[in-house]
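Asker: no sequence on this one, just coordinates:
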């Protein structure tokens, strides 16, 4: 109770300071820049549960959400237009949703995506004007992050990030159950999403959230988000979210360090990187990002192997499944 009260008080003070700084430094007659919150993270990392929870902080995820699916019956909380643009970006660049290649940042800033950049800029401005505080979520956003950072810069929108973290082995277990993807490929997919562009958010307001922590201490975690993003919690919405939406049944896979399968099949370098992320989540510092960079540099040495694996994978296998599943999963 004391910890939650401390977070609440600190958050309100910080929010007051942030608002006043905006007012004091904004030129006369100039509107305060639009702010949008986006949830980023690998598939099967709790991004949907986090996105729903942001409604307790006054965010509106919009009225153009895609319908719930068999694998996510409580809803994806994904804007249909954001999803369409992300899928089109990946399609044009010949990147399947379950690719494992390391993709260069410049690829998302080229002329081939010029019209999509314009669409994204228009969408950000439109949603920010439509809602007092809008947020969006789609796991693909992290895979194409340079695209959205560029769109936000061009449209004059301030982005804030909530990063959903989950152990790569737990993600792989979930992907294996849902899509029949091997545990090795599932972990490599986690790396393809998480590693290349995550450091780009360091200069933006951001907060790292563990999916497991959200399920175990939802009120405290939402207080943490509120503190970092200078927002306020609606206690009635929080109560409804905890009692009616969240459930331990949402967590189908967890990682135990003593599990024999885990010790045999986890990829050690990715396990190390995840634990660096955990440290960043708890107390972010430049030293931890230096460790991250060293691990990523080591992982990049595997690029030729990753490209070879994807080259030998049949493109239709990567997009296999029923027409409905292709629509849902990309």
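Answerer: Nice, I can see it. All of these numbers come straight from a predicted model, not from anything done at the bench.

Asker: drop to CA atoms for contacts and neighbour counts, all remaining ones
Answerer: OK.

Asker: where's residue 16, which helix or strand?
Answerer: In the assignment (DSSP states H and E), residue 16 maps to helix 2-25.

Asker: buried sites along that helix?
Answerer: 7, 8, 10, 11, 12, 14, 15 (16 or more other Cα atoms under 10 Å).

Asker: Tell me which other helices or strands the helix or strand just after it touches.
Answerer: Sequence-wise, the next helix or strand downstream of helix 2-25 (DSSP H and E) is strand 34-40. When contacts are defined as 3 or more Cα pairs under 8 Å, 6 or more residues apart in numbering; DSSP states H and E, strand 34-40 packs onto helix 47-53, helix 114-130, strand 134-137, strand 157-165.

Asker: hold the first one in mind and look at this next one:
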């Protein structure tokens, strides 16, 4: 069954164009935010259906997910990549005219059809420039909603639902959170703490409406409202904290301070002081990442040498097996090509053999 457009509120009109991008790592509340917007008049085109990890639905377009996955595979970038310089790998993709046209050709008719559209995918931040370019070509100035959730909650939730490792998950959270802030700086944006959304969604959607100039239908003040039945505070199953965590103290500290800085940004808005704090955190994370690579570099080289030697042994064994197989086949072909001896020759051999025995 094909994925269907997902909305529960009144349909947007074609001449009313509004586009919202919801950013944040998996398990940070992006589905809840995109869902709340879909219950307030925004449309999720061809949305992926829910499953046991997210029964209410993911509220993300399947086409966008497949598009992002394809580009990440082509560039060797992970959804929660830990490399602070990983954007360099994406530059060719972000400026590729064919890829830009592909995205625009998908997005433009959906904005034309639905008017108000919300796009969400945890991989989306890496392709921010592609989406902004496609939106502007479609005549829309996009808004960004960035979901915040403490890294200990996100890593625990990902470990439970996606079987991911906790240490790289926290490192990836720090890197992607800082990258998201940097890539959206100067754009119309709002940061939302996930527990604030589940505790009082009306005030959070009201803030988004006012700060980002969104038209929400029905408005959050209306009672009853479809979002009342959609947002369940019990969905927040994980609590913040590093108890029983294997994450090193250095990463815990960086994660805590990164979250605190972004939480302050969400409450107080942009300021020179917060911008300076975030730049300092980026520098500290880059140093930690570089130091970690330096510590394991010799092991990585040795592992690489061992893998190369193993590959050579495997190749030699395969070549030997192939050669043996060919030799056997050749002998069999030659044997099959020799004609069987005639009856007379067989009789003569037997007679000679018997004569020799009689002697």
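Answerer: Structure received. Since this is a predicted model, take the numbers as computed values, not measurements.

Asker: need the helices and strands packed on strand 34-40 of structure 1 in JSON lines with mean neighbour count, can you?
Answerer: Listed next are those as JSON lines, based on neighbours: other Cα atoms under 10 Å:
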{"stretch": "helix 47-53", "mean neighbour count": "24"}
{"stretch": "helix 114-130", "mean neighbour count": "17"}
{"stretch": "strand 134-137", "mean neighbour count": "24"}
{"stretch": "strand 157-165", "mean neighbour count": "22"}
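
Asker: Residue 238 of structure 1 is nearest to which of those?
Answerer: Minimum separation from residue 238 of structure 1 across these (Cα to Cα) falls at helix 47-53, 7.7 Å.

Asker: now the closest one: which residue numbers in structure 2?
Answerer: Using TM-score structural alignment, the residues of structure 2 aligned to helix 47-53 of structure 1 are 30-36.

Asker: average offset between that stretch and structure 1?
Answerer: Per the superposition on structure 1, stretch 30-36 of structure 2 and its aligned residues are separated by 0.5 Å on average (mean Cα distance after the TM-score superposition for structure 1).

Asker: about what we covered before: same list (the helices and strands packed on strand 34-40 of structure 1) but as JSON lines, adding distance to residue 98 of structure 1.
Answerer: Shown next, in JSON lines, are these (distance: least, Cα to Cα, whole Å):
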{"stretch": "helix 47-53", "distance to residue 98 of structure 1": "17"}
{"stretch": "helix 114-130", "distance to residue 98 of structure 1": "22"}
{"stretch": "strand 134-137", "distance to residue 98 of structure 1": "18"}
{"stretch": "strand 157-165", "distance to residue 98 of structure 1": "18"}
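
Asker: what do we get in structure 1 for residue 121 of structure 2?
Answerer: Counting by TM-score structural alignment, residue 121 of structure 2 corresponds to residue 138 in structure 1.

Asker: same deal with residue 288 of structure 2?
Answerer: Counting by TM-score structural alignment, residue 288 of structure 2 corresponds to residue 302 in structure 1.

Asker: go on, residue 131 of structure 2?
Answerer: Aligned by TM-score structural alignment, residue 131 of structure 2 pairs with residue 148 of structure 1.

Asker: Please give the element, helix or strand, for that match.
Answerer: Applying DSSP H and E, one finds residue 148 of structure 1 within helix 145-155.

Asker: ok and that helix relative to strand 157-165, angle-wise?
Answerer: Comparing the axes of helix 145-155 of structure 1 and strand 157-165 via axes from the mean of the first three to the mean of the last three Cα atoms, to 10 degrees yields an angle of 160 degrees.

Asker: Helix 145-155 of structure 1 vs structure 2, mean deviation?
Answerer: For helix 145-155 of structure 1, the mean deviation from structure 2 after alignment is 3.7 Å (mean Cα distance after the TM-score superposition for structure 1).

Asker: how far away is residue 314 of structure 2 from residue 307 of structure 2?
Answerer: Using Cα to Cα, to the nearest Å, residue 314 of structure 2 is found at 10 Å from residue 307 of structure 2.

Asker: What's residue 60 of structure 2 aligned with over in structure 1?
Answerer: So residue 60 of structure 2 corresponds to residue 78, using TM-score structural alignment.

Asker: quick one: contacts for that match?
Answerer: When the contact criterion is Cα atoms under 8 Å, 6 or more residues apart in numbering, the partners of residue 78 of structure 1 are 61, 65, 66, 136, 137, 138.
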